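Visitor: sequence first, predicted coordinates after that:
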Amino acid sequence: MQPDLLNPAHIATLLQHFRRHSPLVHCMTNDVVQSFTANVLLALGASPAMVIEPEEAVQFSAIADALLVNVGTLTADRAEAMRVAINSAREAGKPWTLDPVAVGGLTFRTDFCRELLILRPAAIRGNASEILALAGMQAGGRGVDTTDTIRAALPAAVALARQSGAVVAVSGEVDHITDGERMLAVPGGDPLMTRVVGTGCALSAVVAASCALPGDRLTNVAAACGIMAQAGSRAVAASQGPGSFIPAFLDALYRLDGEALA
């Protein structure tokens, strides 16, 4: 399947939707990245909330516009909270997104994420090794780092999209996004984005929010990747290394201009 390049106008349109609709995103994400993820969503105009207690999660996921399930710091109690939140979101007709962090190398999270696939995520966002492992085609990468190329993961992404019904985004030097029938490529970003904690996890939150916004879901998820790539490229130009990159990145997100992107 040959990918098409994402039209930059779609990035501008999604950015406008973020600021017009301010989606409320229920982020069940890992402890390492909660603050950064919240700040990324706020910079784009979205509204984040980190609710993890099962009794509250089941209520909140029905209220929120979108749900993110990120298994970076998974525990048995947190897995149960995620299950009930997903079921509640599904009953309320709200989209949920899976970030299968480090799936493949660790049995508990791998079994859990594969179990969740029957609950029909709207989107799945991971690196090449995570997507290969989630699709059952390889054991996995080195912790949260990929050991596989984007090209190697594309057949797995297509198969996973067809199996789960999700839009699957594979992150890398050029992001590839597929719904199993179509594929979009999103260039941009910078290697410095891999030298700070949380850019991938925050991208998954932006993807989750995009699934609740108007428009074609494949295009929205690709545009979410495009927003982060554009902000990353601009932040690198304004920073001197990882320490100055994070504030520059948040500023770049906040200052992204839809007309200029289009």
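Guide: That came in fine, so what should we check first?
Visitor: for the rest of this, base every contact and every neighbour count on C-alpha atoms.
Guide: Fine.
Visitor: which residue ranges form the strands in the stretch 1-150 of the chain?
Guide: Per DSSP state E, counting those that start in this stretch, the stretch 1-150 of the chain carries strands over the ranges 4-5, 24-28, 47-49, 66-70, 96-99, 123-127.
Visitor: what's the shortest one packed up against?
Guide: In other words, strand 4-5. If contacts are counted by 3 or more C-alpha pairs under 8 Å, 6 or more residues apart in numbering; DSSP states H and E, strand 4-5 sits against strand 183-186.
Visitor: hmm, back to that, including distance to residue 138, could the strands of the stretch 1-150 of the chain go into TSV?
Guide: Formatted as TSV, the strands of the stretch 1-150 of the chain follow (distance: least, C-alpha to C-alpha, whole Å):
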stretch	distance to residue 138
strand 4-5	26
strand 24-28	26
strand 47-49	34
strand 66-70	20
strand 96-99	17
strand 123-127	13
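Visitor: can you list those strands in CSV and add mean neighbour count and distance to residue 203?
Guide: Converted to CSV, these look like this (neighbours: other C-alpha atoms under 10 Å; distance: least, C-alpha to C-alpha, whole Å):
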stretch, mean neighbour count, distance to residue 203
strand 4-5, 13, 19
strand 24-28, 27, 12
strand 47-49, 21, 13
strand 66-70, 29, 11
strand 96-99, 29, 10
strand 123-127, 28, 8
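Visitor: my guess is residue 242 contacts residue 192. True?
Guide: Yes. In terms of C-alpha atoms under 8 Å, residue 242 counts as a neighbour of residue 192; the distance is 6.9 Å.
Visitor: re the thing from before, mind checking the strands of the stretch 1-150 of the chain for the one nearest to residue 258?
Guide: Comparison of the strands of the stretch 1-150 of the chain against residue 258 by C-alpha to C-alpha identifies strand 4-5 as nearest, at 18.2 Å.
Visitor: structure B:
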Amino acid sequence: MFPSGLIQLPLRIKEQRPLIHNMTNVVVTNFTANGLLALGASPVMAYAKEEVADMARVAQAVVLNLGTLSSELVEAAVIAGRSANDHGVPVFLDPVGAGATAFRTEAALRILREVRVSLVRGNAAEVAHLIGETGAIKGVDAGEAGEAAPADLAARAAHRLGTLVAITGQEDVITDGTRGYLIRGGHPMLTQVTGTGCLLTSVIAAFGAVESDLLSAGAAALAYYGEAAVRAYERTGIEGPGSFQIAFLDALSGMDRHPLEEGTITALLESAGRGFVQ
């Protein structure tokens, strides 16, 4: 059963205003900053290798996003991640486009080798490529990874990578490899606004910054994000992605308590190594 006490997490974010150090991509920087501000967190974007260690040390969470990738970013990300590790700050990795090029895949794997990552969030194809499983991928917004069930793929990845794994798509899954949650909700309009996946990783980080149970915090963040999308669409209807984007930021800001609808979050249990069951 999902811990109902976590319905207060959005209010705790607003009260504590955790500092989230984002090393994100140039396409989504503004949207990510405004999304975190709407949620109640304090975003900072710092990339220079000369300062990222200091910034990560004082943050409550660090997000490493590989969307617009460069060798310099990878070097700085490793420095920031190690500093976060040294000071007990959780690190969240968004391996955008893993599998699209060898450089992207190796960059994500290097970070996973050299930094203790608390959680990886990606779509099915990105996660599959991180553990060497083939899957189709288009650009940096990958689709499904073959026929693998997302919950079982996430569990395999969690075991192999030694971290929590969240796979997002039509339904979202988060797991530590043994326990997990299936999250239903959200809205297809999220796919019409660039950066919603990247912002989601930072929102998960904000929830994790105020709750030490990162598995439950991640599930709560996924459900909250999906509900915000539903409320945004209900306000804007068919007006289009521009109006939806603004309404979505408003929805992130407007829910002080977590809208835990019955059936939104389902606990998954591993069945004797044969995969997850509900």
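Guide: Right, received. Where do you want to start? Keep in mind it's a predicted model, so treat the numbers as computed, not measured.
Visitor: TM-score of the superposed pair?
Guide: Scored against TM-score structural alignment, normalised by the length of structure 1, the superposed chains reach a TM-score of 0.92; 257 aligned residues with a C-alpha RMSD of 1.8 Å.
Visitor: on that earlier part again, compare the strands of the stretch 1-150 of structure 1 and report which one is nearest to residue 224 of structure 1.
Guide: strand 123-127 (11.0 Å).
Visitor: would you point out which residue is most central in structure 2?
Guide: Nearest to the mean C-alpha position of structure 2, counting by C-alpha atoms, centre = their mean, stands residue 201 at 2.4 Å.
Visitor: against structure 1, where does the host helix or strand of it fall?
Guide: Assessed by DSSP states H and E, residue 201 of structure 2 sits inside helix 196-209. Aligning helix 196-209 of structure 2 against structure 1 (TM-score structural alignment) gives residues 199-212.
Visitor: run through who's touching that stretch.
Guide: Stretch 199-212 of structure 1 has contacts (C-alpha atoms under 8 Å, 6 or more residues apart in numbering) with 14, 18, 23-25, 27, 29, 33, 36-37, 40-41, 46, 65-68, 70, 94-99, 122-123, 125-126, 171, 193, 217, 220-221, 224-225, 228.
Visitor: again, but for stretch 57-64 of structure 2
Guide: Under C-alpha under 8 Å, 6+ apart, the answer for stretch 57-64 of structure 2 is 18-24, 56, 77, 80-81, 83-84, 87, 89-94, 201-202, 205-206, 208-209.
Visitor: centre of the chain to that stretch, how far?
Guide: Centre-to-centre, stretch 57-64 of structure 2 and its host chain are 14 Å apart (C-alpha atoms, centre = their mean, to the nearest Å).
Visitor: could you do stretch 83-100 of structure 2 as well?
Guide: Worked out by C-alpha atoms, centre = their mean, stretch 83-100 of structure 2 lies 10 Å from the chain centre.
Visitor: which residues in structure 1 does it align to?
Guide: Stretch 83-100 of structure 2 corresponds to residues 88-105 in structure 1, going by TM-score structural alignment.
Visitor: same thing with stretch 42-59 of structure 2?
Guide: Counting by TM-score structural alignment, stretch 42-59 of structure 2 falls onto residues 47-64 of structure 1.
Visitor: so how far is residue 164 of structure 1 from the aligned partner of residue 118 of structure 2 in structure 1?
Guide: In structure 1, residue 118 of structure 2 lines up with residue 122, judged by TM-score structural alignment. Distance, residue 122 of structure 1 to residue 164 of structure 1, using C-alpha to C-alpha, to the nearest Å: 9 Å.
Visitor: joint contacts of those two?
Guide: Contacts common to residue 122 of structure 1 and residue 164, judged by C-alpha under 8 Å, 6+ apart, are absent.
Visitor: which one of these two has more residues nearby?
Guide: Using other C-alpha atoms under 10 Å as the criterion, residue 122 of structure 1 and residue 164 rank with residue 122 on top: 25 against 22.
Visitor: now do the contacts for that one.
Guide: For residue 122 of structure 1, the residues meeting the contact criterion (C-alpha under 8 Å, 6+ apart) are 95-97, 165-167, 211.
Visitor: please apply the same query to residue 226 of structure 2.
Guide: Contacts for residue 226 of structure 2 (C-alpha under 8 Å, 6+ apart) come out as 184-187.
Visitor: now residue 257 of structure 2
Guide: Here residue 257 of structure 2 is in contact with 7-11 (criterion: C-alpha under 8 Å, 6+ apart).
Visitor: contacting residues for residue 162 of structure 1?
Guide: Counting by C-alpha under 8 Å, 6+ apart, residue 162 of structure 1 has contacts 179-180.
Visitor: measure it to residue 179 of structure 1 for me?
Guide: From residue 162 of structure 1 to residue 179 of structure 1 the distance is 7 Å (C-alpha to C-alpha).
Visitor: ok, now residue 171 of structure 1?
Guide: For residue 171 of structure 1, the distance to residue 179 of structure 1 - C-alpha to C-alpha - is 15 Å.
Visitor: how about residue 194 of structure 1?
Guide: For residue 194 of structure 1 relative to residue 179 of structure 1 (C-alpha to C-alpha), the value is 26 Å.
Visitor: okay, the two: which has more neighbours?
Guide: residue 179 (23 against 14).
Visitor: for the residue mapped onto that one from structure 2, which non-adjacent residue is spatially closest?
Guide: Residue 179 of structure 1 maps onto residue 176 in structure 2 when the alignment is built from TM-score structural alignment. Nearest residue to residue 176 of structure 2, sequence neighbours excluded (C-alpha to C-alpha, 6 or more residues apart in numbering): residue 164, at 4.6 Å.
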